[in-house]
Structure formats: structure tokens, C-alpha cells
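Asker: dropping the sequence and predicted coords here.
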Amino acid sequence: MSDDTAAPILSLRNIRKSFGPIEVLHGIDLDIHPGEVVALLGENGAGKSTVSNIISGTILPSSGEMTWQGASFAPSTPREAIDAGVAMIHQELLLLPHLSIAENVFVGRYPTKAGMIDRKTMEERAHDGLQRLGLDISSRRLVEGLSTANQQLIEIAKALTLNARLLILDEPTAALGGDETQKLFEQIERLKADGVGIVYISHRLEEIKQIADRIVVMRDGEKVQEFDSADVPVRTIVEAMVGRSLERMFPAIPAPQEETVLEVRNLTSAQGSFRDVNFSVAKGEILGIAGLVGAGRTELVRAMVGIDPVSSGQILLDGTDISPRSPKDAIRHGIILVPEDRKQQGLVLPHSLGENFAYSNMNQVARNGWITKKRARGFADAGIVKFGVKGESQQRADELSGGNQQKLVIAKWLARNPRVVVLDEPTRGIDVGARSSIYEIIVGLAEEGVSVIVVSSDLEEVLGVSNRVMVMAQGKQAGILDRNDANDVSVMELATI
């Protein structure tokens, strides 16, 4: 931990930010010392990202001042911040898929030799960064096709090569499993020892105890509480974030009905990511799928809805083989997938909420092939109200918080009244309050008789919402546990076989 008597490496004083007539930051004061990790916590919309974007030069404050290493600091672009020694790793992946890993790591600052890009040096330095994070992959490989977890590690490796004196990490472990997270924490400890200051944003509160030196809590654009140590009960942190007592995170889980709705028999990936998977889901049942990163969870559910090819096996609905050959085929049979990456795969971000609703429900909003704005808006308004999306039908999807974007993805598909709902990482990167709302939606579906499958890297989440938990390990089905038998130890024992 840093020496608190040392001068701060970064100071913010009375930072305010307004968008039009609305002030979203209200006089923020914040100090970051060399060699310390400050956890910046709060619900979506609390102002964490706005503060981070001001520090990293993405947006300008409306008033207030910053100092960096004792001098006035007012970056007007991210490049100015990076040149000063401040780097930010965004939650949203910003990689270019058609470039190699090395090219992505050094984009905009390629090493040169005799006026030409020095590819050898670039690839070696990128490889070193990947190795430090435990990612054994060629830096010459294209980013396209890599898992979300591997792309996140590449973003982190990119920041490590900048030799920054202050790193802002926005949800750096959201896509990572336990091993990758521990390797990242080891790098953070090394950076701290080198005097690097770190602002760490995360919704995984348990990991805050492991990595943070101090905690700063924001709510509604204000800094509402600061803890001098990370040794604080999670409940205390959550109550500071939401401004109220939080009695229970997970709602009561209803018992499933006896009728089997979905059955998966001997399903094997054509790409080798999983093999011989067998399970069934009853009417009104919530089946959790757990496992470490790379276990084949996402690949399994993608194959189930016809996105990825299978070499053998069957998908049965009500006892009939319907094995979808495309997502359209799955949707036609009442099986929908809410994907793990809501921004890239779940929404058309520059388009309105109403348009996003319409794209998934053309048969309901288009009469005789024609869509009217009035009909599309009315359809979207009903879904927005029903599922508690904080937004308006004419508003752009990219203007919503992460939690409300996720609600929108779920709501636009649930408007089709599906038989089976598959949710891949349904609460990744969203705050505690929004998580509770999504858990209530999941349980509400089960109560209505919908069969639900929840894939999550958050073990507490899987255990909290599931009637049964299927554990995958290295592409194999390691076991299925009833709710009473599923706990941290029993799941991890199966996940690591």
C-alpha cells in the first residue's frame, strides 16, 4: 500500500460536469497516491465512468480543476492523457478484429526502425505482455474469433505496454475466470510496487477486498462515502451504493413443474469446444450453467440456438427433435438467447429503443409488411413499462446505462413470449440494483412456466437463481447438482476436474 503522507499523484477538486441543463457530477474531490489501488464503486449512473472519462481525457469537466504530479492537468483528448502517463482500460472492448493482437496492442504508436514498422519488436513486446497475464497465444494471430475473456486480457496487455503512472481499470475482470483474475491481480501488485496509482472500478465486491487499499463510493453524481480500508463488509458497501438497506439480493426461487420442455442429447460441437452434453430443463425451471472460462459454456448455448455448428446430438422441444440450424429456426420454435455481449451482439446501439424492439418483433409491429412509428412506439412503450427499462422509446440505446441496456435486450425478446430463455452472463458489468431487477425478471419467467437457462461466471449468481446447476469443465459435462447440494466447494470441485 502507498505511503499516505506522500503527495497525491492525481488530485481532483470540485469537479462538475453537465450535459445540457443536467448536472451529472456534483463537486467531486478525489486523491490518488502513488502505489495504491482505489476502488471507485457505485451503481450504473452514479458517475464513475464520467469521472474516469474526465481523468483520461475523453470528456472535459464543466468546472473544477485537476493536478497531475503537482502540475495543472486538463487533458482534452485521450492521447494527451496517455502522453502524460494516464491510461484507461474500458469495459467495452475497443479492439480492431481484422488486425493482429500485436497491431492492436500498439495501434497508433507502432515501433519503427529505419522509417518502417518494426514488426519483430512489436510482436515480441506484445507477446511479453500477454505472457505476463498468462495468455499463451501468438501475438500474430488476428483478434477476430477470440473469446471475450482473451480480448479483455489483450486490452489489459495493451495498457501494460504504455508504462503508465496511473491506470484506470473499468470492470477488468468482468469477462475473466478465476485463474485470469489472479494473474491480473499479480500484475496489479507489481505495478503498485513500482509506484503506479490505480483506479479500480468493479461490481464484483468480493474481489475489492482482495485488491483495493481504499474504497470511494459514488451515488447520483456525488462522492457519498470513503473507506480508508477495503476491509469493509459487502453489505455496508452495497448499502452505501444504493442508499438503502439491502435485505436480500436473490428472490425466492419457485419449484419447477414436472413437465420436461427442453432436452439436449449427446450434443457435440463441430469446433471441438464441447462434447457429449446431456441435460433437460423442466417447465418453470431455472438451470444454471457454471464452469471456468474456456469450459465451453457459451459455445454450448450458442450451438443450442443454431449459431455455432454441431457434429452430432439433438435438441428436443416437448419430446420432438427440433435441432435448430440457425437462430431464426430457434426463435421460430420459441427458444431465444440473450448473448453475453449486449453491445456487440444484443443491440443496435445508435438506434432507438423502439427500433430495437421492432427488429426482434417484426411479426407483431408490421402489418402487411409495413411498420408505422406509432405502432412501433406503442409496442416498445409497453415493453419498457413491463420490464422497468429506464428510458423512452425514441431514445437511442447507447444513451442507456449498462443495466438498462441489458433490460432492453431481455425485454425485446420476452415480448415474443418464448418457451425457453437462455441468458449468457445476464448481469456482467451492471450494478447491484440492476442485478436485483434482472434476478426478479428471471424468477418471474420461471413463475410463468418459462424454462430458463442462466450461464454465468459469477458463482454466487448461479447458486442464487438456479433450481439445479450443471457444471462444465474442459468441454465436458462434469455433473449436475440439485440446489440443496450446490455450493462454492461442490461446484468448484467439478469445475476443476
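Answerer: That came through, no problem.
Asker: C-alpha from now on. contacts and neighbour counts both.
Answerer: Noted.
Asker: Lys209: what secondary structure?
Answerer: Following DSSP: H, G, I helix; E, B strand; the rest coil, the label given to Lys209 is helix.
Asker: second structure for comparison follows:
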Amino acid sequence: MTQVAERPANAEPDADVVLRAVDITKTYGVTRALKGVNFDVRRGKVTVLFGENGAGKSTLMKILSGVEQPTGGVLELDGEPVVLASTNDAVARGIAIIHQELNLCPNLSVRDNIFIGRELRTRRGDVDYAREARITRELMERLEEPIHPSTLVADLRLGQQQIVEIARALAADARILIMDEPTSALSAAEVEVLFKIIDDLTADGVAIVYISHHLEEAIEVADHAVVFRDGELVADRSAEGLTLPWVVAAMVGREAEYDFTGAAREFGEVALRIEDVRVVDPDAGGRLAVDGVSIDVHAGEIVAVYGLMGAGRTELMEALSGREPIASGRAVLGSTDLAGHSIQERIALGIGLVPEDRQRDGLVQLMTVGQNLSLASLLGAVRRGFVSRKHERGGIDDQIRDVRVKTAGPEALITSLSGGNQQKVVIGKMLLTRPKVLLLDEPTRGIDVGAKGEIFSLLFREAERGLAVLYVTSEIGEALTASHRVVVMSKGRVVREFDPRTCTREEVMAAAGEAGGDVHPKEPDSE
């Protein structure tokens, strides 16, 4: 039962405050996720929350949207104490949330996902499917995404699923809209559309709470910003005084920036050779998603593949890992042609993929941290026909330490970890297979700046030991500060390569087609 706390002395009445958290605490066993947080949501304004994974942002948002109940403190809606007993209760009061991890039913249509739990009814009491379909089409037009209402969510790419999640929140016609990492899977064009919608909503008086690990993007949309650290609100500032260095320093307690461009550049032999590879897009009537791509990745080298949504980056990664067939061309690991080898065989040969969607493809939600870590390398722990738990546990303990997973222990459920630590588990799982080449598709999606630095530090450490790394990213800053070489893809082809030490952000973006620049293939830029 939530107890009403006294209003802090500095919490003066404010007509613009539609929702207020007063001295909110939340504990999970002995863990204090929130420590007396006071937080205001203002009408017609965008309040941005910054903080590293595990800082308490998402916990507070779950409380504000009725997903969870606070251990202590009180919520005030329109100046009156309120208990949000459930998400339906919150929606009924005008509060909707777009979750960081997609909360969709893949076996249902887009229309059914948008209206699930709040179906529209005819006068006779039947579900009004025609009206739901019409509203769904209108929402898709507003979001500039040509998705038919009857399309199964399972058939959509990740970015389109994110659009459906946003549409569901918009359909609730909320006056308080919480956006938890709404752009983590969106293309640059889709982000622009979302920002236009945010402008329209705030102009109509909708209060928006916005969480994003894309710091520059969040600063662009903010009217006010607050920073969380270790379960506490430690700093706040209006948009006028908001800068990237201030946000980063407040988040991590120091001026934090990762830049590995000065790292050692002594590479070994070619570990992975991609020769004129073509991959058919199974959802586009035979169109080539990857059209004649050739890339060499050397032992000890980290190569970033940058491009817009639809450039063919994910399809290339999945074809190399064995999840999709290569239509023509070949991929050679060392001296072994990967053609005809299954995913399991490719892992055994020394190539593994960290997928884009860690929740769906990288983790088993019902398993523990340890079970997830050992899943891909379990055969390596077999002794005399049985799994040696001692050998398995030794590898798990070593990997938790090496990749610096913050967890209560190997027996903790994977769902108890923050997004950044879950991603470390997915990477650690593949590192336990002792790969020669590691493929990563958007390895830092939905991860804070501190966790990004830790993950890239881990990858550069492994590269120094001889690991070849090929990763896909849609963050230009990430590509330029955490790679030895940047390969730009556009419309299924490699259009240019850059040395991150000498190129500019504008050159890379122009090559990708973001600024109408030169997209003709050229030799890699160098000093």
C-alpha cells in the first residue's frame, strides 16, 4: 500500500505541473532502486531524463505509468494524491507509456496490437474492427510508415515494430506521454517524424517525459532535463543551459568520453573475407538487400559498418552468421568457405553474431544470467558425455568478471539486469565460444554512455588479443570513435571506406546519403 508523504518544502504549487512524484522510493529486496525522488511533469513541455543503466529512470517511469507500485512516497495528479493500480488505471487517467523493450504480441496484427485491452465497440457490443483499422491507417500515415493494419507484427522489422509501439501510445490520446527510448530502433528519417509529432503534442498541451541514451538527440527535444544517478535525482536544468558536457558529467560524476581512434593498429592476416556477397530480401519480392559487398576484416581489427535503415547492414550480418542464405559471392573465415555451414557449425569454426534485438534473439528470458552466458558454448563443457557443471561454472564466473556484468550472481534472472548489463551477457555468451571473428548488430542500442564505453573497451581489449570485430551501427559518433575503419553502406552496397582518424562526420553522413553527398565507391581514406 502506497503511503502519502508530506510535500517537500520546495515543492510549491504549480498550475503547469500535471503529475508530481513526491519522495518516491522503490526497493527490490535489499536493493534500493529509487531513494526519495521528487519529480515534476509539466503540461505542454518535454522533460528529458538522463542517467546510466540502473540509475532508476525506467523504474520511476514504471511507477508513473502504473506498471509498478512505489515502496514509499506519493504520486499527485492535478494536485491530488493518486494511486495508479495498473496500466489500465493509468491509461484511464490519461497516462500512456512507450516501453524501452517492445511490449508487442508478434502473433497479432498491427491493428490488434494497437487496441489490445481497449478494443473499440459497436453499439451491439462487438469489436469494431473497421473503425480500429481506419484509426490504425491514420496513425501510420501520421507516422509516415506504410504499414497495413492487418500485417502481423512478427513480419515487421525492428524499427517498424517501434513505430507500432509509438502508434499504440498515440491511440490512447494521452495527456501525459512517457517515452522510454522511443528512437532506439528508428532511422534518422523516422526520428524526424517523431520529433514533429512531439512538437504537435506539446502544442496541444500534452506533457511528455522522454528518456534516451542518444544524448544529443534528447538535448535537441528537451524543454527541461533531469539527471539520475544511483536511484537519486542529482541534477536538473532548463533547455537554455543544457549542454552535452554538463549531461555527461552529471550522469557519471566526471567528464566521460570514449575515443579509441588512437588505439594500436597492428593487424594480423585476413580473418574474414567477404567477396561480392549478395543477399535477397525475403520480404521484398526478390529485391537484393545486399548487392555485391566486399570487405576484408583482419585479425585484431575493428571495422564499423555505418548506414541508414534499409542499407542492408543487418541482412549482411545475418547472412554471415548463417541466419539467411547468401545468394551469390562467398564469405571465407580464415581458409574455410562458410557456404553450407549451419549457424552451430559456424560458431564452432569461430564466427558468432550478437544480434540487434537482444530480447528476442540474444537472450532466453526465463533463464538465469549464468545459463544465458553458457548457452552457446555448452558443448565445450561436456566431459565423458555429460555437462561438467564445474567447468561450465568456471567459464561463467570468468566471463562475468571479464565483461564486468553487474549482477547479484550467476543464479540471478536475466530480467533482473539493466539493458546495458543484458547486452554484456549477450556479448559474453559469444566470447565464451572463443571466436576468431565477432559480428555485432547495433551492439549499443538502448545503452547509456558509460556502458557504451565499457563495451567498446572490452571489444578493443579482445582485438588486441587477435579478435576480428565487424559491427553495424547507426550512430555516427560511435563509428568515428570506436573503430579502426569505417565502411559506409547505402542501398545494399559499400559506397565508401574511411579512416576515422582523418575523416569528418559530414563526409561519412554524406556518403551514407544523409546529406545528399558523394556516394560513389572510393578507396579508403588514409593519412
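Answerer: Arrived safely, thanks for sending. Predicted model, so just to flag it, every value in this text is computed and none were measured.
Asker: TM-score for the pair, please.
Answerer: In this superposition the chains share a TM-score of 0.96, using TM-score structural alignment, normalised by the length of the first structure; 494 aligned residues with a C-alpha RMSD of 1.7 Å.
Asker: tally of neighbours for the residue mapped onto Leu272 of the second structure from the first structure?
Answerer: Correspondence of Leu272 of the second structure to the first structure, assessed by TM-score structural alignment: Leu262. Leu262 of the first structure has 22 neighbours, counted by other C-alpha atoms under 10 Å.
Asker: pretty sure Leu262 of the first structure sits against Asp321.
Answerer: No. When contacts are counted by C-alpha atoms under 8 Å, Leu262 of the first structure is not listed as touching Asp321 (9.9 Å).
Asker: joint contacts of the two?
Answerer: Contact criterion C-alpha atoms under 8 Å, 6 or more residues apart in numbering; residues shared by Leu262 of the first structure and Asp321: Ile315.
Asker: contacts only, for the residue of the second structure positioned farthest from its centre.
Answerer: Farthest-out residue of the second structure from its mean C-alpha position, per C-alpha atoms, centre = their mean: Arg124, at 42.8 Å. Listed by C-alpha under 8 Å, 6+ apart, Arg124 of the second structure has no contact partners.
Asker: and it, how far is that from Arg118 of the second structure?
Answerer: Per C-alpha to C-alpha, to the nearest Å, Arg124 of the second structure is found 16 Å from Arg118 of the second structure.
Asker: likewise for Lys26 of the second structure?
Answerer: Lys26 of the second structure is 29 Å from Arg118 of the second structure, where distance means C-alpha to C-alpha.
Asker: these two: who's more crowded?
Answerer: More neighbours surround Lys26 than the other of Lys26 of the second structure and Arg118, with 23 against 12 (other C-alpha under 10 Å).
Asker: what's the mean distance for the helix or strand Val209 of the second structure falls within versus the first structure?
Answerer: Assigned by DSSP states H and E, Val209 of the second structure belongs to strand 207-211. Taken over the aligned residues, the distance from strand 207-211 of the second structure to the first structure averages 0.4 Å (mean C-alpha distance after the TM-score superposition for the first structure).
Asker: so where is that strand in the first structure?
Answerer: The aligned range for strand 207-211 of the second structure is 197-201, by TM-score structural alignment.
Asker: quick revisit: which SS class is the residue farthest from the centre of the second structure?
Answerer: Arg124 of the second structure - assigned by three-state DSSP - is coil.
Asker: what strand or helix carries Gln477 of the first structure?
Answerer: Judged by DSSP H and E, Gln477 of the first structure forms part of strand 476-482.
Asker: please report the distance of the aligned partner of Val107 of the first structure in the second structure from Gly94 of the second structure.
Answerer: Alignment note (TM-score structural alignment): Val107 of the first structure maps to Ile116 of the second structure. Between Ile116 of the second structure and Gly94 of the second structure the computed distance is 17 Å (C-alpha to C-alpha).
Asker: what's the answer for Leu75 of the second structure, then?
Answerer: 14 Å.
Asker: more neighbours: these two, which one.
Answerer: More neighbours surround Leu75 than the other of Leu75 of the second structure and Gly94, with 27 against 16 (other C-alpha under 10 Å).
Asker: what sits against the aligned residue in the first structure for the more buried one?
Answerer: Superposed on the first structure with TM-score structural alignment, Leu75 of the second structure falls opposite Met66. With contact set as C-alpha under 8 Å, 6+ apart, Met66 of the first structure has these partners: Leu10, Ser11, Leu12, Arg13, Ser72, Phe73, Ala74.
Asker: for these, which one is nearest His26 of the first structure?
Answerer: Arg13 (10.8 Å; C-alpha to C-alpha).
Asker: and the corresponding residue of the second structure for the closest one, what element?
Answerer: Residue pairing (TM-score structural alignment): Arg13 of the first structure is matched to Val22 of the second structure. Assessed by DSSP H and E, Val22 of the second structure sits inside strand 17-28.
Asker: any idea how many residues pack against the aligned partner of Ala348 of the second structure in the first structure?
Answerer: Under the alignment (TM-score structural alignment), Ala348 of the second structure maps onto Arg332 of the first structure. Neighbour count of Arg332 of the first structure, defined by other C-alpha under 10 Å: 13.
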